[in-house]
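# turn this into a structure:
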Amino acid sequence: MILITGASGQLGDALVKLCRERGIEFTAVARPEFDFEKPESISACFAAAKPDLVINAAAYTAVDKAEADQEAAKAGNHTGPLALAQLCAAADVPFIHVSTDYVFDGDKGAPYVETDPTGPTGVYGATKRDGEEAILATNAKAVILRTAWVYSAHGKNFARTMLNAGRKMPLLRVVADQRGTPTAAPDLAAAILAIAAKIRATGWQPEYRGIFHATGAGETTWHGFACAIFAEAAKHGYKAPEVQAIATADWPTPTRRPPDSRLDCAKLTQVFGVSLPDWQVTLPGIIDTLLVLDAS
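Predicted coordinates for the structure are as follows:
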């Protein structure tokens, strides 16, 4: 039995759908039943599920809002996941936790490897980094996956935001000096379930414990991502707006974004035999689904 937390989010939704398609036994929980700000709900859901593996897809993800909502961000990204990891450790249950590229400042100038020093530039990244460290300080059988730029046909994300904005405005200004890799939630979900399957097939191995990078392959900028989104949408009759490239300085936000948060995912392949497809491979299907959903 897999316990999936954060089932109402992009990744949680993708995990639930894949488990159903593949006949994998699971229990999925989300707010208000499961809430990292309510510690008693964490232990109650864990006890009820009696899982043999836990996938934590729950998190506080409002990057800018976190600057003023620090306690909620800490609960969602640090103390809450720590409590869940401790329950897993006590029950000797593997724990797969999802973290972020925002643990880095983005100034390396090359893809980050797992052993690179962290340097978050905002509360969101700092709470995610603190969560990683706290989980690894337990004796949990923990797999921590750092991912980036997650999008899907479910929930709020950059792809849906762009499509909605493009329907209203003939010109969009999109940052072109931040580099990273879009990661489709279904691809990340498939990778996570492949990791879970390997753990079950081989039993827990010491090399499974620790941090791994897990993003789509390839790279782009937010501007490049937006252009690709509209190019796909145009194939379905969507009237694409003009997309103007701007600098980060032209679009100030409360939190400084990493200018280059590319992640090297070689370790994930070496240890688990898992890799995610190029971000451009999955994009067409998700844009197609988004256009159908948003038109209905």
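
# use CA for all of it now, contacts and neighbours both
OK.

# which stretches of this structure form strands?
2-5, 26-29, 53-56, 95-100, 142-147, 150-151, 171-175, 179-180, 183-184, 210-213, 220-221, 242-246 (DSSP state E).

# most tightly packed of the ones you listed?
Comparing the strands of the chain by mean neighbour count (mean count of other CA atoms under 10 Å), strand 183-184 comes out on top with a mean of 27.

# for that strand, packing partners?
strand 150-151, helix 279-295 (3 or more CA pairs under 8 Å, 6 or more residues apart in numbering; DSSP states H and E).

# so how far is the longest one from its chain's centroid?
In other words, helix 279-295. For helix 279-295, the separation from the chain centroid amounts to 18 Å (computed by CA atoms, centre = their mean, to the nearest Å).

# I would like the residues contacting that helix, please.
Here helix 279-295 makes contact (CA atoms under 8 Å, 6 or more residues apart in numbering) with 152-153, 159-160, 181-184, 187, 216-219, 229, 232-233, 236.

# now the second one, please; I'll put the structures next to each other:
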Amino acid sequence: MKKILITGCNGQLGRALNQIYNSECLINTDVTEGEGRKALDITDVDAVLKMVREEQPDVIINCAAHTAVELCESQEDLAYRINAIGARNLSIAAAQVDAKLIQVSTDYVFDGNGTRPYTEFDEPCSDSVYGKTKLEGERFVKEFAPKHFILRTAWLYGDGKNFLKTMLRLSETNQEVRVVNDQFGNPTSAKELARLIHFLEPGENYGTFHATCEGQCSWADFAAKIFEMAGKATKVIPISTEEYNARVKRPAYSVLDNYMLRLTTDYRMADWETALQEYMDELQ
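Just a heads-up that it's a prediction; the model follows:
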């Protein structure tokens, strides 16, 4: 049976992968050991090499990341260790056992100053530590792992802490919420991303892919749709990024175009509203 090693198995995508895949073929790992998972610090190259040599996985899916955008600014070294060096260590290990490596990346590799959806052929350029460290992770994967898929996703939600859960929590005690209306992206279900990984992983169509649900919206639009589907009366008050006064610059327009999927496969990810409805139905 094919063996698939997952890092960051307790995250939103890791949990979704455990739903999509037959659990018998999965080697679940996270920073700490627990029920059904092994401890693995991806920043420790010796630990990574040891586990991969022992387990001999056919595929490694790297879901581990330092994704707290604001914290990355004050924890730059840690962000580089996890997002860049971690990807490097897994790439080296994957090459040693001839395993495929699936690296999950982000829309933050772009600065968000564009006016049309970014394709895989656009040159990345990031203004944030988070984006820069994830981009370096991509570069290490390309350098060390011959059999790799790099999947850039955005605005991910699933089983865990996310924007959607925050909005639902706020709706319990607030008649209205203020949400940024001048940042645009692709809300993406972790389950939809897991389904794409399940589709790509058996093949050899290697390279970089944008991997988001189809369509785009602002954060305010996203919040309004969440409340509508949840049957909440909470009103969304659109505000500007300047009014929100975030401590870290975030991409104003980081919409991704799944161009490589269209060019090289017949696979299409669900529209963001369709995927959101599926998630809300399961949540309720």
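
# most packed of the helices and strands packed on strand 183-184 of structure 1?
strand 150-151 (a mean of 21).

# what's the match for Thr116 of structure 1 in structure 2?
For residue 116 of structure 1 the amino acid is Asp, not Thr. With TM-score structural alignment as the criterion, Asp116 of structure 1 lines up with Asp122 in structure 2.

# if I pick its match, what's in contact with it?
Asp122 of structure 2 sits in contact with no residue, where contact means CA under 8 Å, 6+ apart.

# do the same with Ile96 of structure 1
Contacts of Ile96 of structure 1 (CA under 8 Å, 6+ apart): Leu53, Val54, Ile55, Asn56, Ala142, Val143, Ile144, Leu145, Ile192.

# switch the cut-off to 6 Å
Ile96 of structure 1 makes contact with Ile55, Ala142, Val143, Ile144 under the criterion CA atoms under 6 Å, 6 or more residues apart in numbering.

# what lines up against it once you look at structure 2?
Checking TM-score structural alignment: Ile96 of structure 1 goes with Ile102.

# give the equivalent position in structure 1 for Pro146 of structure 2.
Match for Pro146 of structure 2 (TM-score structural alignment): Ala140.

# count the residues that sit near the closest residue to its match other than its chain neighbours.
Nearest residue to Ala140 of structure 1, sequence neighbours excluded (CA to CA, 6 or more residues apart in numbering): Ala89, at 4.2 Å. Using other CA atoms under 10 Å, the number of residues around Ala89 of structure 1 comes to 18.

# surely Ala89 of structure 1 meets Ala142?
No: the pair Ala89 of structure 1 / Ala142 is not scored as a contact, 8.7 Å apart, by CA atoms under 6 Å.

# tell me the contacts of the residue lying farthest from the centre of structure 2?
Going by CA atoms, centre = their mean, the residue of structure 2 most distant from its centre is Gln175, 30.9 Å out. Listed by CA under 6 Å, 6+ apart, the contact set of Gln175 of structure 2 reads Thr234.

# which residue packs closest to the corresponding residue of structure 2 for Gly166 of structure 1, ignoring adjacent ones?
Using TM-score structural alignment, the partner of Gly166 of structure 1 in structure 2 is Ser171. For Ser171 of structure 2, ignoring the flanking residues on the chain, the nearest one in space by CA to CA, 6+ apart is Thr234 at 5.8 Å.

# how deep is that neighbour tucked in, by neighbour count?
Quick note: Thr234 of structure 2 (other CA under 10 Å) scores 20 neighbours.

# what do we get in structure 1 for Ile42 of structure 2?
Match for Ile42 of structure 2 (TM-score structural alignment): Phe36.

# no no, His66 of structure 2
With TM-score structural alignment as the criterion, His66 of structure 2 pairs with Tyr60.

# give me the nearest residue to that match, chain neighbours excluded.
Gly76 (4.8 Å).

# go on, Gly224 of structure 1?
Closest to Gly224 of structure 1 by CA to CA, 6+ apart is Ala176, at 7.2 Å.
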